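Colleague: sequence and predicted structure below; questions after.
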Amino acid sequence: KVTPATLNFGTVKLNQSKALVVTIQNVGNATCNFGAPNLSHAVMPGYASDFSITRGPGGPFSVAKRGQPGDQVEIEVTFAPLSVNTHGATLTFHTNDDPDVLATSAMCFLPNYQPPGAGDACIRVSGQSAQVDIEVVPDELDFGVVTVGCNSPEMKITVYNLGVFTIDVENIYLERQDGNFEIRSAPRLPYLAAGGSHFEIWLRYHPQDTNAHRNTLYIQSDASNAELLAVPLYGRGTLISDQTDVFHQATQVKSDVLFVIDNSGSMDWAQNQLTTHFTNFMSWAISQDVDYHIGVIATEVNDPEIDQGTPPREIKPGVLIQAPGRPKIITNQTPDINNAFKDNASIGVCCSGEQEAGLQAAWMALTEPLLSDPTANAGFLRDDAKLYIICISDEQDQSKGEVTFYADFFQNIKGPRNTEMMKLAALVQDATLPCNSQDGSAGTRYMDVARATGGIIDSVCGNWPQALQNLGIQAFTPIREFPLSRPADPNTITVTVNGASVPRATSQGGADGWSYYPDRNSVYFGDDVVPQRGDRIEVHYTAVCL
């Protein structure tokens, strides 16, 4: 007697494993002799590589007669998927001592492609695999300078489950319990993070002395991509509460602009509008002599596409697109800028059945390994430049994970309080009827990230020249908001530009002076007092003791 006749492992996460057992029980009055068990796929050899026999006979074996020691033998099969797929195999073995078929199920074949016969056991083995990714934002925390004996503001780490299956979070802990860093709040463990969800860990820095301090926050889980996440923590103690932060307005505005263009079948007209009116986008940059990087990626996140666009080129997920004879990063040194962009951005249309995932594509482009790969995106993103992402689509974003993850991730590239240094804009289908006689759907996910980052939202069906001009002004305008390094007492703040005092605005956000925003702990300059290129800004204040 062989049970069960099938082994169905269900869904197993990548880098995890699951074991099931087949039992061979002798119900007769004589010993049964078997050939070695074989695990294979009768139709597709090699397809069973993610299954293995992990316990049981390694060769021919015998099962003692009923009631005797050894009258039952177990064969353990383990499923340890290495790729996302549907997996299948067959477990077979044979005895000449039984005239019946021992076990079989529908569509189960022996290694010789024959159906099982007398003395054969043919057991179908199947399973699904799933990628369950965990991501943490930010990937490090710098608490800055804090007065000894005082507390920093509490800062958070957000942990995102980007998959659809639950992640088991087993432990959250600090590498050292040194009194300088502490976890203020975290989920009660063990914690089950549902697919597509997130949770927060809040921490605080309380320096015991004037040294620089380091620690590491660890998050242990059964996620496929990282079973142990490590988040470095930094801080430095001081005895001085008097603080002067110095900023320099760049002598030349630097801006890195990433166009994320939908390349599905309905977008050829939109690509034409973009390239036709690109001069409207560039007019402000040229008039202000901006130092810019401009790159283009598609919304494709799965498979590369070849011979796409005009002229034809290969499109790889998350990789800056380069038309033949054009640079993949367009700068103010690029000859014939308008035609260079036209060639790069004319990516063609295909793949209407593919996942249109602009947010995920931008995330891929701005993370490793693509970010520093010389054959991909190396050199595009500069530490001292603004980052401006423009998503153009007539469909809803289909990226994996929550919208909040992408907003959180993009903002943290430049620091969560550097609001002027990063924005995502959405030129997408709105809630009105589709334009240009094409089907479409509202790009609300793009809009949500644009709202969270302060970027412009406009309709892909609207006035392209005006929309692109507005986007260009926002992308290339100088910085006017500066985050302070320590929590400030608002009543002690004074501001100078090139040594000259700047007044506080008569109303919050007013044009005639600076305003302090406590939620961002930043100083904002109104329209009439925005520091010009090359200006030195000094903000003096007393740091509060929390």
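Modeller: Right, received. Where do you want to start?

Colleague: for the rest of this, base every contact and every neighbour count on C-alpha atoms.
Modeller: Noted.

Colleague: what about residue 338, is that helix, strand or coil?
Modeller: helix (DSSP: H, G, I helix; E, B strand; the rest coil).

Colleague: quick check, central residue of the chain?
Modeller: For the chain, the residue nearest the mean C-alpha position is residue 363 (5.2 Å; CA atoms, centre = their mean).

Colleague: which residues touch the helix or strand hosting that residue?
Modeller: Secondary structure assignment for residue 363, by DSSP states H and E: helix 358-365. Under the criterion CA atoms under 8 Å, 6 or more residues apart in numbering, residues 260-262, 297-301, 317-320, 370-371, 377, 391, 397-400, 406, 409-410, 446 lie in contact with helix 358-365.

Colleague: buried members of those into PyMOL, please.
Modeller: Buried members of these, defined by 16 or more other CA atoms under 10 Å, are picked up in PyMOL with:
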select buried, resi 260+261+262+297+298+299+300+301+317+318+319+320+370+371+377+391+397+398+399+400+406+409+410+446
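
Colleague: which of the contacts of helix 358-365 fall within helices?
Modeller: Among those, the residues falling in helices (DSSP state H) are 406, 409, 410, 446.

Colleague: out of the residues you listed, which is nearest to residue 483?
Modeller: Of all these, residue 483 sits closest to residue 410, with 17.2 Å by CA to CA.

Colleague: ok, the closest residue to the closest one other than its chain neighbours - contacts?
Modeller: Excluding the flanking residues, the one nearest residue 410 by CA to CA, 6 or more residues apart in numbering is residue 422, at 7.3 Å. By CA under 8 Å, 6+ apart, the contact set of residue 422 is 386, 387, 388, 410, 411, 413, 414, 453.

Colleague: alongside the first one, take a look at this:
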Amino acid sequence: MMKERGGRRLIKLSLLAGLLAACHETGETRAVQATAAVDTNALDFGEVPVGEWREKVVRLRNVGYVPFHALEALKLGDNPSYEVSFDGDARLMPGEEKLVKVRFHPLAEGGSESSFQVRTDASSGKEHTVRVMGQGAPLTVRMEPEVLDFETLEVDSERVLRLTIINPVDLPLSVEVKGEAAAAFSAENITVPPLATYQLETKYFPRDLGQMRAQVEVRPCAACTPTVAGLTGRSVASAFEFDPAPVPFDSIPVHETTRSFTRARNITWRPVTIQALNTSDPAFTPLNAMTATEVKPGEVVQLPMQFAARFSGPNTGKLTVGYQSDKPRTAEVALDARGGRPTLAVAPLALDFGELPAGGKVGKTIRITNAGTTGNLYFRGVKATGNVEHFSVDVIQRGKAPQPWKPGSAWPALEAEDLPIAPGTDALDLTVYYEPKAPGAWRASLVLVSDDLFNPERTILLTGSARETGACVFTLKPQPEMDFGNLEPGRGAVLGFRFDNAGRAECAVKDIHISNDAGGAFTMPGGKIVGGVVPFDTAFSAMVSFRPPAAGDYVGELKLTVNDPANPTVTLPLRGTSRASCLVAAPAFVDFGPIRYDCATTPRRTLVSNQCATPVSVTETRIGAGTSDQYQLLSPLTLPRTLAPGEGFELEFSYARNVLGQHYSPFFVKEQAEPTPLMIPLLAETNHEGLQLDRFIQGTDSQLDVLFVVSNTTTMQDFQARLKAAMPGWLERARQAGVDVRIGVTSTGLSTRSPACANATAGGDAGRLVPADGSLPRTLSSSSATAAQGVQANIDALGLCHNLVQGLETMRQGLSSPLATSADDPRTPLPNDGNLGFLRATARLAVVVVSDEDDHSGFDPESYVQFLQALKGTGMAHRSQMYALVPTDARCTTAGGPGTRFSTVAQRTGGAVDSICQSDYGPFLDNLLQRAGGPQADFPLTAMPNGLAEMSVRVGGTTVGVDKWTYDTKHNTLVFKDGAVPVTGQTIEVRYRSVCAAP
């Protein structure tokens, strides 16, 4: 039927056309033709995202006067991005239009062209070709979220998140993961269906540390611009971030403890559970176990820590936090601590000034040091309680430089300007004066204050007594003044004064100083004299120097105080002039030096000459007022005497040497034209005659007193255990060798350490044998069957609680008065805590120090050497030695570095030094037994004999013939022959005249 209807239309159109042709001329025929037209020859779609559709229309119009049929619209070419739709075989009446629909559906980005043809049966415009074009633009795909943040997780763990992809077009979308860290991210290899919403599972599985980024790329075609969703994540070694890190600890002294903390924050996305806390070094201790503690994401937990300094210098470690995450894991944080913080060390801790006459004055020195190794200690002052009116302190001295107290502060509370004390040999010296105002026993406590964090104060016990005495009767020379005459500018000279006790009572003299120094022109070369006691018929002398800074006349004053209530203050005027002079003496002084009563003197000379270009006249020479009349001019002059330029005369002096002491006299030479005479100092000192008496006590070859000075600090546990382990075998070897060993133990603790030390002395044994409370026998003999167990128990009694090693000072305190000579220490409340009975006069002495760090007693080691050498008496220095088990190398970790102070004393006294790190102390202790054998046959003399004619030897009070001994000139030693060696306990006396010094 469709065909039939079409045929009928064609027939009708043909008939109409024929009729029109028959009825009209040519021009009229055109007027009734069917004419088709389109509204455009080109269609531009512009930019259209790939996969989207855009539609445009082309209008086909009948612009003639007769209808026509639109037959079809055909796309030309094979471009699939375009579609043309048109209802063909449509009759268009004149003036009507037909729409041709064109759709653009780009399948790729970039330009796209095609064309189509519209065909009609019109007489005019049967075919129209329309060009179409468009631009494929990037497609934006909606993805949620725009950035997929996996947050933070541990390395080698994973997290999966979903990304929503909404496909807005009828094309499938390909999905890929790309970017610099794409290997850490993964997604299923999928295609998103057309017009679908898809949940894409994306996984982050990092194998490296750090912040990582990648992206999911979605595109509708292989060459299309992708739509990107960001992927980000951070990989960390552990779930915890620590703040602070490293964990800081205060710089503290060795043996002290301090606390710190760190905050552990869970920086990952998942909750974790702490299982355990461990440290790499036992010096660091977690204070909370934290077991089974869950920590949520972002949550912070505090981890408190404690550090116990076991050695000086940097100390680092690690805190390991074991926790459960996706699997068992650990987190670590560095621990940063440092032992060796500044520590106040003071020695001694008690000053006993003995007895003085009321009004006297004496001083003793306290040394203040820094026992730390890192940073300065700052000394801040002193304060005192008790009978403070009888005591005082001088300014602090650093070497010879005084450090004044803070202005406005006064005794008994003096402040310092934070005086720094560096670790090592740096020290401050504080002189404490005892100046009793009245008879009686006086006692005070002096407290030294510093910035030591843990022990800022140390207390020194001050004791002394005073007796009543009569008024001092004395003479002071020279009188009426000390006259230095004239010295050329730039020159100086020394004279002196002499104080004689001319009465029957003792004189207490003090505060001897230059009270007026005339602008620094007058000084005392030996420094001011604190004071002392001058017994009846004795004297003392001291120098005064005059060194004028410029030409002129100078007046000064020397002042001293004596125990004369009516006239306590004594002054001596000082006078001197400095002007150019024609006279000069060479040498400028006459010095006889020290001379003995029994040694001859040689006259001394000086030449006085005229150094001017014109003659001068010498009108007077004389010995002025000095301290004595010991000098005599042996070359009298005829005066006046004229000296031509360069001419001079020699002066010769003798010295009588019949009055003990130092002697100073000025010799004046007057030139007529000069107002003040030239002064030439005459100087000499007379000493006792050289009759020597050396005394010795013969020791025994089978007696040995051993004082163990063992550190009681917190790091000594292993070393004390090694010493205890050596005791049984060593004492057994002593018994087999027939050596009677007497043993005492004390600690290196000089000051108390309360409350850390809970024993009777609070760790401050201060030389007392332990245990000071007598709860165990304190002196033990090797002859006892339980000696080893007793020594071991006493080592245990030392404890492990102290923080300051001052073993040299505790040794000195333990072996000297009052401890060594008293059953009770009068300075302490504990009864019967003296060391009486430990030292035997005839036994050798060995002091054995066991310490894992060096000594901090402050005073020079030489002072302790001299103490030990003098302990057994003159000539017996070799019978007292120190032995030291101290750090010598790095074979084990110790609280401090090499024990150089202990080692110095041990080596200087003939002892031995070895490492505290050795496992067996027995062989080292055997050295002591070897030194205890054999009686002493050789005795070194203290001076050089003047031949043997006046030498005599007595043993036990009986003179020994010269056939029993010899004199070793090379070693200056008296040597007993075989069979004549004194026996144990016998006293040896050697009398001889010593050699006079060369004149």
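Modeller: Right, received. Where do you want to start? Keep in mind that this is a model prediction, so the values were computed, not measured.

Colleague: sorry, back to before: gap between the aligned residue in the second structure for the residue nearest to the centre of the first structure and residue 475 of the second structure?
Modeller: Aligned against the second structure by TM-score structural alignment, residue 363 of the first structure finds its counterpart in residue 812. For residue 812 of the second structure, the distance to residue 475 of the second structure (CA to CA, to the nearest Å) stands at 40 Å.

Colleague: so which elements touch the helix or strand where residue 544 of the second structure lies?
Modeller: Residue 544 of the second structure belongs to strand 539-546 when assigned by DSSP H and E. Packed against strand 539-546 of the second structure by the contact rule (3 or more CA pairs under 8 Å, 6 or more residues apart in numbering; DSSP states H and E) you find strand 493-501, strand 522-523, strand 661-671.

Colleague: quick one, what contacts whatever residue of the second structure lines up with residue 293 of the first structure?
Modeller: Aligned by TM-score structural alignment, residue 293 of the first structure pairs with residue 742 of the second structure. By CA under 8 Å, 6+ apart, residue 742 of the second structure lies in contact with 703, 704, 705, 706, 779, 780, 781, 782, 838.

Colleague: now with 6 Å?
Modeller: Counting by CA atoms under 6 Å, 6 or more residues apart in numbering, residue 742 of the second structure touches 705, 780, 781.

Colleague: likewise residue 171 of the first structure?
Modeller: Residue 171 of the first structure neighbours (CA under 6 Å, 6+ apart): 219, 220.

Colleague: now it: how far from residue 184 of the first structure?
Modeller: Applying CA to CA, one obtains 15 Å for the distance of residue 171 of the first structure from residue 184 of the first structure.

Colleague: with residue 406 of the first structure instead?
Modeller: Separation of residue 406 of the first structure from residue 184 of the first structure (CA to CA) stands at 25 Å.

Colleague: then residue 405 of the first structure?
Modeller: 22 Å.

Colleague: excluding chain neighbours, what is closest to residue 186 of the second structure?
Modeller: Spatial nearest neighbour of residue 186 of the second structure, excluding adjacent residues (CA to CA, 6+ apart): residue 203 at 5.2 Å.

Colleague: packing partners for the helix or strand the one you found falls within?
Modeller: Following DSSP H and E, one finds residue 203 of the second structure within strand 197-204. Strand 197-204 of the second structure is packed against strand 159-166, strand 185-187, with contacts defined by 3 or more CA pairs under 6 Å, 6 or more residues apart in numbering; DSSP states H and E.

Colleague: so it versus strand 159-166, what angle?
Modeller: Counting by axes from the mean of the first three to the mean of the last three CA atoms, to 10 degrees, strand 197-204 of the second structure lies at 150 degrees to strand 159-166.

Colleague: read off where strand 197-204 of the second structure ends up in the first structure.
Modeller: Counting by TM-score structural alignment, strand 197-204 of the second structure falls onto no part of the first structure.

Colleague: figure out how far that strand is from the centre of its chain.
Modeller: 59 Å (CA atoms, centre = their mean, to the nearest Å).

Colleague: again, but for stretch 958-977 of the second structure
Modeller: 56 Å.

Colleague: repeat for stretch 925-941 of the second structure
Modeller: Distance of stretch 925-941 of the second structure from the chain centroid (CA atoms, centre = their mean) equals 43 Å.
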